[in-house]
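Enquirer: Structure for this input, please:
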Amino acid sequence: MIKVIIKEKNSKIWSYEISGHAESGEYGHDVVCAAVSVLGITTANNLYKMAKIRPLAEMESGYLKVEIPITLSNKQSENSQFLLTAFVNALEEVVAEYSQYIELEHEVKKEANNA
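Expert: The predicted model follows:
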């Protein structure tokens, strides 16, 4: 099973992690794995090419972690959220169709009050 963890802080997505294998078909013919891989890698590439952000990324077989840096301009932050929200929306569509092969989890953290 593929597990995707979306990490949010202060209503903003700042990281995603994809791990595991769907095993929904033979190696090389696994459409669920292919869909999730394409979404994860394309989002990381678009953060770099379109939002001009160099995300911190780690990738190996069956694993991808992408994290955006803390310091971003307002425009970069806006663009990154647009791209990351599109990524989550697309993943939700894959989960709706293939829930037996993929699990989507949201980790939401709130900023502590400075009072």
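
Enquirer: hey, let's count contacts and neighbours off CA atoms from now on
Expert: OK.

Enquirer: what's the longest helix anywhere in the chain in contact with?
Expert: Ranked by number of residues, the top helix in the chain under DSSP state H is helix 74-97. With contacts defined as Cα atoms under 8 Å, 6 or more residues apart in numbering, helix 74-97 is touched by 6, 12-13, 32, 35-36, 39-40, 43, 46-47, 50-53, 101-104.

Enquirer: quick one more, to check against the first:
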Amino acid sequence: MTRVRMITRRGRCVGFTASGHTGFAERGHDIVCAAVSALTQTCELGLSDVLGLEPVVARDDERGTYVVRLPRGVRKAQLRRAQLLFRTLYIGLKSIEAAYPDCVRVNANDRRWN
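Expert: Next up, the predicted model:
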């Protein structure tokens, strides 16, 4: 199962962690994994290429871990725009979770996000 946790601080999302393998199909044929990967990677690209931020990224493909966090010192305007990307990621992942509840779990450490 892939578990995604939205990392929040003071009601704002500052990143996410994704870990585990969905187990829907074998590596290279897993459409659920591909969907989760597409959404999370697009969020990272949005932070860097659209908002001009340099997110802190840690990835280990063998272990199936992927962590993306906003860099320190993000201005309020950038933080507000980043919320749109994180909220879109969250909604997309919750949709996948609803369709494949045995493969994906999404939550946040702030109840306002769940």
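
Enquirer: quick revisit: would you check the span in the second structure matched by the longest helix of the first structure?
Expert: Counting by TM-score structural alignment, helix 74-97 of the first structure pairs with residues 76-99 of the second structure.

Enquirer: which of the residues in that stretch are buried?
Expert: Judged by neighbour count (16 or more other Cα atoms under 10 Å), stretch 76-99 of the second structure contains these buried residues: Leu79, Ala82, Leu85, Phe86, Arg87, Leu89, Tyr90, Leu93, Lys94, Ile96, Glu97.

Enquirer: same deal with stretch 61-70 of the second structure?
Expert: Applying 16+ other Cα under 10 Å to stretch 61-70 of the second structure flags Thr65, Tyr66, Val67, Val68, Arg69, Leu70 as buried.

Enquirer: Which residues are in contact with the alignment partner in the first structure of the third one?
Expert: Spelled out, it's Val67 of the second structure. Under the alignment defined by TM-score structural alignment, Val67 of the second structure is paired with Lys65 of the first structure. Lys65 of the first structure sits next to Ser15, Tyr16, Glu17, Ile18, Leu56, Ala57, Glu58, Met59 when contact means Cα under 8 Å, 6+ apart.
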